[in-house]
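A.B. asks: Okay, here's the prediction I keep looking at, along with the sequence it came from:
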Amino acid sequence: MLANYSFNSQYRPEDLANLPSLRLLEGGVFRPGQFAPVLIQEYQQVRLRFFKWGLIAPWSKTKDRNSHLPFASVNQIGRNPLLALPTRSARCLIPADGYYIHADRNQGTGKFKIQIPDKGTFCFAGIYTTIRNTDGTETQTFAILTRPAKGRLAHLAPEVPLLIPKDAEQAWLNPKTPQKDIERLLFAHQPLSYAMLPVHELIPMDPMLNDLAA
């Protein structure tokens, strides 16, 4: 199943000069329920914000808010108002350098980190909501969109995160992008190559992953 993802600021490519700087982020492994960096468009500018990972319905009662949605399949968008509404008007990008799949232990496949071969960064497609707290403050929550896995990845998990190509990032964030163009991004073929690395092989050079190897 899908688990965590990582972002390390040292991998930030220089060709993202039009986006807010991510250099000052410490990076690390992000888990559902934590606050994580996202990119959104506000007042015609791309801004860096920290939202809570795990989408919560704005209309949910306070007692129900422990139930959150870290991942959301693109195939469910048309059937679920919680996904459909933000996909039209509240889209975000989540910067990452890799994500983790905890495969079925019964198959002996273990845990893997998926990254692109040059260890560069990329962005997941995300959607977000704003919920009002009992004290009057607001919290933004987000989910990473997923799509059916193909090839080798399909043996590890039924779904994988949806990556937005760099040349389409601005279109994804822009609330004025026509819906037909957004749907094209949701379901377009993604030829991105990737490396699939067993987590235990990463431990010697990446101490922050020690807990994942347990």
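C.D. replies: Perfect, I can see it now. Residues are numbered from 1 along each chain as shown.
A.B. asks: C-alpha only now, for contacts and for neighbours.
C.D. replies: Will do.
A.B. asks: tell me the SS of the residue of the chain positioned farthest from its centre?
C.D. replies: Distance to the chain centre peaks in the chain at D135, reaching 28.6 Å (criterion: CA atoms, centre = their mean). The assignment at D135 comes out as coil when based on DSSP: H, G, I helix; E, B strand; the rest coil.
A.B. asks: separation between it and T141?
C.D. replies: Distance of D135 to T141, given as CA to CA, to the nearest Å: 17 Å.
A.B. asks: so how many other residues sit close to the residue nearest to G120 when sequence neighbours are not counted?
C.D. replies: For G120, ignoring the flanking residues on the chain, the nearest one in space by CA to CA, 6 or more residues apart in numbering is Y11 at 5.6 Å. When neighbours are defined as other CA atoms under 10 Å, Y11 has 17 of them.
A.B. asks: Same check on N18?
C.D. replies: For N18, using other CA under 10 Å, the count is 10.
A.B. asks: what's near enough to touch it?
C.D. replies: Going by CA atoms under 8 Å, 6 or more residues apart in numbering, N18 touches no other residue.
A.B. asks: Second structure follows, compare the two:
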Amino acid sequence: MCGRYSIVITEEQLRKQFSPQLQLPMNGLVKNYNVAPTQSGLVITDRNPDQLDLFRWGLVPFWAKDLKIGARMINARSEGIEDKPSFRKPIRERRCLVIADSFYEWQRHDGGKTPFRIKPSDGSLLVMAGLWEQWQPKDGNTDPVFTYTIITGAPNAEMAPIHDRMPMLLVNEATQSHWLDRNLPLADVLDLLHTPPDGTLEYYPVGSMVGNVRNNGPELHERIGE
């Protein structure tokens, strides 16, 4: 799974990796070393691929009664995603790129568990396959809420010793473009959801403070134990 990640990126990185014309959120970029469920994350949607948006993490289906379900919908398993009630419409019509610099995962062992920071080995930004939704409160007088989920699947060689799931990464411009293509047949969309190649990622242990959402600073990225 993917339950925490970080957004510590610059405008220069975004424009270099995506497009010089990429439109940033109205309030600009805000660093977050410890993005947690229900917080805001950066996404690029198939609806507007030239715009970087801030959506709420945790998919809330359009049919949901309230926002509470979102806390349980931060991840979507890639296996059978096209048939699951909460995801079968978004996988066909509402796909997004979830942008980050790294994510965290905890490796369990006899003495407890150790958190790791995991990031692209080539220094690029992390681009995770996601789905988004628009949820409208029933009163009709409140603005809609835009939410997203991160798709997960089987781990590659780097991730396997740490966890049995990992985010499905879109590792190059071609796969990212295809993911946002609204005319792409479903079979081709699903074919993009596969374990990234070995060597795509690197990782190192970080402090246990990342487990507390109240902690949010550069110390969360510091390597420990070496």
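C.D. replies: Right, received. Where do you want to start? Since the structure is predicted, the reported quantities are computational estimates derived from the model, not experimental observations.
A.B. asks: TM-score for the pair, please.
C.D. replies: Once the chains are laid over each other, their TM-score by TM-score structural alignment, normalised by the length of structure 1 reads 0.83; 208 aligned residues with a CA RMSD of 2.9 Å.
A.B. asks: can you tell me the helix or strand for P20 of structure 2?
C.D. replies: Element membership for P20 of structure 2, per DSSP states H and E: none, as it lies in no helix or strand.
A.B. asks: Tell me which stretches of structure 2 form helices.
C.D. replies: Ranges of helices in structure 2, per DSSP state H, are 11-17, 90-93, 173-179, 186-191.
A.B. asks: residue in structure 2 matching G27 of structure 1?
C.D. replies: Per TM-score structural alignment, the equivalent position to G27 of structure 1 in structure 2 is K31.
A.B. asks: got it, and K180 of structure 1?
C.D. replies: Using TM-score structural alignment, K180 of structure 1 pairs with A187 in structure 2.
A.B. asks: What residues does its match make contact with?
C.D. replies: Contacts of A187 of structure 2 (CA under 8 Å, 6+ apart): none.
A.B. asks: Ok, P32 of structure 1 next?
C.D. replies: Taking CA under 8 Å, 6+ apart as the test, what P32 of structure 1 contacts is N4, K52, W53, G54, P70.
A.B. asks: Any chance of CSV for those residues, columns neighbour count and distance to G120 of structure 1?
C.D. replies: Listed next are the contacts of P32 of structure 1 as CSV, based on neighbours: other CA atoms under 10 Å; distance: CA to CA, whole Å:
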residue, neighbour count, distance to G120 of structure 1
N4, 17, 17
K52, 23, 24
W53, 25, 22
G54, 25, 25
P70, 22, 23
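A.B. asks: May I ask which two of the residues you listed are separated the most?
C.D. replies: The two members of the contacts of P32 of structure 1 with the most space between them (CA to CA) are N4 and K52, at 13.7 Å.
A.B. asks: that older thread, highest average neighbour count across the helices of structure 2?
C.D. replies: helix 90-93 (a mean of 20; mean count of other CA atoms under 10 Å).
A.B. asks: okay, and it goes to which residues in structure 1?
C.D. replies: Taking TM-score structural alignment, helix 90-93 of structure 2 hits residues 86-89 over in structure 1.
A.B. asks: so what's the nearest residue to A125 of structure 1 once chain neighbours are set aside up against?
C.D. replies: In this structure, A125 of structure 1 finds its nearest non-sequential neighbour in L93, 5.2 Å apart by CA to CA, 6+ apart. By CA under 8 Å, 6+ apart, L93 of structure 1 lies in contact with V38, L39, I40, C123, F124, A125, G126, E169, L173.
A.B. asks: and the third one, what pairs with it in structure 2?
C.D. replies: In other words, I40 of structure 1. Checking TM-score structural alignment: I40 of structure 1 goes with T45.
A.B. asks: Just give me the neighbour total for the closest residue to its match other than its chain neighbours.
C.D. replies: Counting by CA to CA, 6+ apart, T45 of structure 2 lies nearest to C96, which is 4.2 Å off, once chain neighbours are set aside. The number of residues packed near C96 of structure 2 is 28, by other CA under 10 Å.
A.B. asks: All the strands of structure 1, residue numbers only.
C.D. replies: Assigned by DSSP state E, the strands in structure 1 fall at 2-7, 28-30, 35-42, 45-53, 71-73, 91-96, 98-102, 111-115, 122-132, 138-148, 159-161, 163-164, 195-198.
A.B. asks: will you turn these into JSON lines that also has distance to W59 of structure 1?
C.D. replies: Shown next, in JSON lines, are the strands of structure 1 (distance: least, CA to CA, whole Å):
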{"stretch": "strand 2-7", "distance to W59 of structure 1": "27"}
{"stretch": "strand 28-30", "distance to W59 of structure 1": "26"}
{"stretch": "strand 35-42", "distance to W59 of structure 1": "21"}
{"stretch": "strand 45-53", "distance to W59 of structure 1": "17"}
{"stretch": "strand 71-73", "distance to W59 of structure 1": "18"}
{"stretch": "strand 91-96", "distance to W59 of structure 1": "19"}
{"stretch": "strand 98-102", "distance to W59 of structure 1": "30"}
{"stretch": "strand 111-115", "distance to W59 of structure 1": "35"}
{"stretch": "strand 122-132", "distance to W59 of structure 1": "8"}
{"stretch": "strand 138-148", "distance to W59 of structure 1": "13"}
{"stretch": "strand 159-161", "distance to W59 of structure 1": "26"}
{"stretch": "strand 163-164", "distance to W59 of structure 1": "28"}
{"stretch": "strand 195-198", "distance to W59 of structure 1": "39"}
